[in-house]
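J.: Only the shape, not the letters, is given here:
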């Protein structure tokens, strides 16, 4: 029997043969999670009698965890387990969450007693039902979110050529968006018009199918071994600089540890240079480090400085994600009390309203790449820089809040003209302009941020580009939760029935905060100096380009 060499085995794994397995699993798992969470606010209100603002808060917490979990999963995959292991474990976790949620619509002991929304005579829901519900939501969220980053990385790792990797990433995000739209419309429609049981069990089936197809492709995958996470090297710089904080800074770089690359230390944040000071016993005879958490290379220190330098710009984008969080949750509450009919027989599910953000973002990304950006370059002779794209996103963001305030003011006036009416006789399509603006703003600032981080970070930190976006969105959703909680505690703007509140005033405050935040961004951008001005180009050839 012929024994295959390692090179021959490697040629039989990876490549485009893995594409159907990875994309099919992505579609199945995304349909499952999208179907469970897109309509979560409505499910909590109608089935568990959760107050509307509390339901919105739970949704924000879910979205925040869903953005932070991929970063944690990526660190574990890079450092210990590898992508393949994380994916199959996460798919099982998400499946357990989906099954538990489906059981809350089926098993009598887990299913709440039917109660009219807003009724004060409802029987209290047993605590065990809430416990099962929240465990199910947590499992579904953490499981699916952990899949997102690792499935992307594993898919890209199946290809050796950057061109093939770029094509894969483009198709990956196309199917991710398409699956999210289908989940937010078709599955949500089943939940609203057929039954929650049918909709949730469709999600369970999609999860099972996605996980099964992924495992079927096991023998075709090229599984790379964990090589360590860039977050680990960044943490080592912090630890080493603290441990050597009492050492005097050397006058020359000869006393610093360079490793294999001779890099001159910069003068900014000089206290961090202590992490590279060579002490007795730090370096082995062969030139490698004896204690990795006590000594770093100058290059590692400079990489950390690059991150520190960009943090002010990064922090100025928290508010951009906060706007997404506010619109994603409160727009559903607005839609629930508005006329959502198209014709006499069809009604748009409230949980499907956010699909207008996805559609406008996708449409304008295509227009930017094919029409608007080339036209701008022909007229001005220059491409839009990443900082300019982010700046436009800021302006569109607080403009969106202004439109939201005007629409909500009109909605409240109509509600006051129809006292006692639960459904305000005003079309939910009035919400579409503000949701579309959110999508257009995303089409500007998210690709702009990825391009900025991608061009500014050294090659060892390129993977941080998408990680920083996930962390940014996660923090923004938690800030949204905190903001709504503060408004509820200090004002009467957000009661259980938003027809009795002043959501328009909250939107107005967000306009002011957005303008102030834009001023902070302009200051940060003004003082920011590109690491290499030659790299400030249009990244149309990059797989990370919008």
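T.: That came through, no problem. As the structure is a computational prediction, the values presented were derived from the model and not from experiment.

J.: From now on I want contacts and neighbour counts done on CA atoms only, so please keep to that.
T.: OK.

J.: For this protein, give the strand that spans the most residues.
T.: strand 424-427 (DSSP state E).

J.: Tell me the helix or strand right after that one.
T.: Using DSSP states H and E, the next helix or strand after strand 424-427 towards the C-terminus is helix 432-456.

J.: Give the other helices and strands that that next one contacts.
T.: helix 318-336, helix 355-367, helix 386-417, helix 464-490 (3 or more Cα pairs under 8 Å, 6 or more residues apart in numbering; DSSP states H and E).

J.: want to compare, so here's the second one:
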């Protein structure tokens, strides 16, 4: 009140800048050890701790990619679904696995913390894997002449248990994914310049590890599924998952833990944000008024926010256009587990005396990532640094834009390959015959390579962008938000694929993606995707050039 007894509107509510002096031996970001005491800089965190989370992510991704990489083959050959139905089901399931992270991250940031939330979803993940193993035993049970009569309807029972287990795997993997990833990044202290620089390397090597898991699943596990059966094909990744979760639990004593902040800046020691222009109407939430006071000298937290809380909300609004323009990249990634495999299944898959499973050719993408991550870390970053003067070489947004460009080229490459294949089929009089074309599957190499290169730039850049720009108390949620981008991309491509036969099948024409691809025009579908990717890249550049990065102190 002023001297006349009237309430007045003050400037923006200032932060409480009183910070307790940190011990030299403890971290400066408010993290604690497993027992709840301030975390020691010497005995906790850094690479010795995050390496265990990286190994856990390696095992987790090996398990889920062992399913996703050959799922379209399982649905068409074992469950006898059509190409369109299988591609749609694969995209819908993968979309679910990247949507659930929002739930897991919300629980982690608001209530349980990342560690305990991850363990809960790991339990669901393991249960789902066990159900897939169980479903794979049904064909073996049904062939036994002494089978119990209740198992005579094994086909329908197999469907029910398989899909129930499949979606438990999606929920379990999706819920733990942002928790483990951001928990690993939390092992580096943001208030320490040296550790903060290493955090960028963590995202590179984390992505390297999950692609190493994908390489094993896409070669060895897929081969086991095709040649030794699905029982072993599901049991082996289930064992890897158990090893990964065990290693995650064993590292509990060396981890650094951030207390859940309840979606506000409640983490002790968290950084404050500088007030920015733009979206200024939100600043009213940080202005003291009579309705914001319950009593003299006391503010109602439900009505009056701090500057940092307002700026955190502005950050989320600013990130939305970046998030939206990265959705098309996820639709390109989805092609590797659906249309690319279907394209490879009707090509000549013999390389010398060996016959390559169509799903295994995704290994080109994985090998590309494994090769380019060290090259990016050791060669490209120093080169970029000479031109930009930045410690990281280029910004996360610049990495994302480069990846979008490469994904557009991938769709162009896929369209050219399919066009040449259809021309070969027509020249040899194979139209209408459901046989493999004489064109080698090796021609798919460039499209997989370009997507892999795009991943090194876009996926890692997007995760780093959301982690760095997110409020300190909402990092799991924002990292999950970046994963939800992939979910949206899978749902979008599932919707697009569903519309393709509606608009392209006319009379005797079977449409662009029929069961017999030799009668269709999959090349036109790829050209359409290339055009959408180019338009999306233009929109991304427009949004990225206008994005304002956060400033913390």
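T.: Okay, I see it. Computed from a prediction, not measured in an experiment: that's the story for all the values here.

J.: most neighbours per residue, which of the helices and strands packed on helix 432-456 of the first structure?
T.: Mean neighbours per residue, mean count of other Cα atoms under 10 Å, is largest over those for helix 318-336, with a mean of 23.

J.: Just give me the mean distance for that one relative to the second structure.
T.: Aligned to the second structure and superposed, helix 318-336 of the first structure gives a mean residue distance of 1.6 Å (mean Cα distance after the TM-score superposition for the first structure).

J.: ditto for stretch 131-151 of the first structure
T.: Mean for stretch 131-151 of the first structure is 1.4 Å (mean Cα distance after the TM-score superposition for the first structure).

J.: How far does that stretch sit from its chain's centre?
T.: Mean-position distance between stretch 131-151 of the first structure and its chain equals 14 Å (Cα atoms, centre = their mean, to the nearest Å).

J.: That one aligns to what range in the second structure?
T.: Taken onto the second structure by TM-score structural alignment, stretch 131-151 of the first structure occupies residues 160-180 there.

J.: Give the buried residues for that stretch.
T.: With burial defined by 16 or more other Cα atoms under 10 Å, the residues of stretch 160-180 of the second structure counted as buried are 161-163, 165-180.

J.: Residue 60 of the first structure -> the second structure?
T.: Using TM-score structural alignment, residue 60 of the first structure pairs with residue 91 in the second structure.

J.: Quick check: that match vs residue 215 of the second structure, distance?
T.: According to Cα to Cα, to the nearest Å, residue 91 of the second structure and residue 215 of the second structure sit 20 Å apart.

J.: Neighbour count for these two, which is higher?
T.: Set residue 91 of the second structure next to residue 215 and count neighbours by other Cα atoms under 10 Å: residue 91 wins out with 28 against 24.

J.: residue contacts, that one?
T.: Counting by Cα atoms under 8 Å, 6 or more residues apart in numbering, residue 91 of the second structure touches 334, 338, 490, 491, 493, 494.

J.: give me that answer again for 10 Å
T.: By Cα atoms under 10 Å, 6 or more residues apart in numbering, the residues touching residue 91 of the second structure are 68, 72, 85, 97, 331, 334-335, 337-338, 487, 489-495, 497.

J.: again, but for residue 89 of the first structure
T.: 95, 143, 146, 147, 211.

J.: now with 8 Å?
T.: Neighbours of residue 89 of the first structure in contact, by Cα under 8 Å, 6+ apart: residue 143.

J.: Just to confirm, what residue in the second structure is aligned with it?
T.: Match for residue 89 of the first structure (TM-score structural alignment): residue 120.

J.: next one: residue 28 of the first structure
T.: By TM-score structural alignment, residue 28 of the first structure lines up with residue 59.

J.: Please enumerate the strands of the second structure.
T.: Going by DSSP E, the second structure shows strands at 293-295, 298-299, 350-351, 354-355.

J.: of those strands, which approaches residue 322 of the second structure most closely?
T.: strand 298-299 (35.2 Å; Cα to Cα).

J.: helices and strands around the closest one, which ones?
T.: Using 3+ Cα pairs under 8 Å, 6+ apart: strand 298-299 of the second structure touches no other helix or strand.

J.: can you count the residues close to residue 51 of the first structure?
T.: 18.

J.: if I look at the closest residue to it other than its chain neighbours, how far off is residue 474 of the first structure?
T.: Using Cα to Cα, 6 or more residues apart in numbering and skipping residues adjacent in sequence, the residue nearest residue 51 of the first structure is residue 496, 5.7 Å away. Computed as Cα to Cα, the residue 496 of the first structure to residue 474 of the first structure distance reads 26 Å.

J.: for residue 265 of the first structure, same thing?
T.: 33 Å.

J.: buried set for stretch 420-430 of the first structure?
T.: 423, 424, 425, 426, 428, 429, 430.

J.: Next, format those as TSV and append distance to residue 505 of the first structure.
T.: Below are these laid out as TSV (distance: Cα to Cα, whole Å):
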residue	distance to residue 505 of the first structure
423	21
424	19
425	21
426	20
428	20
429	21
430	18
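
J.: Can you tell me which of the residues you listed is nearest residue 396 of the first structure?
T.: Closest to residue 396 of the first structure, out of all of these and judged by Cα to Cα, is residue 430, at 17.8 Å.
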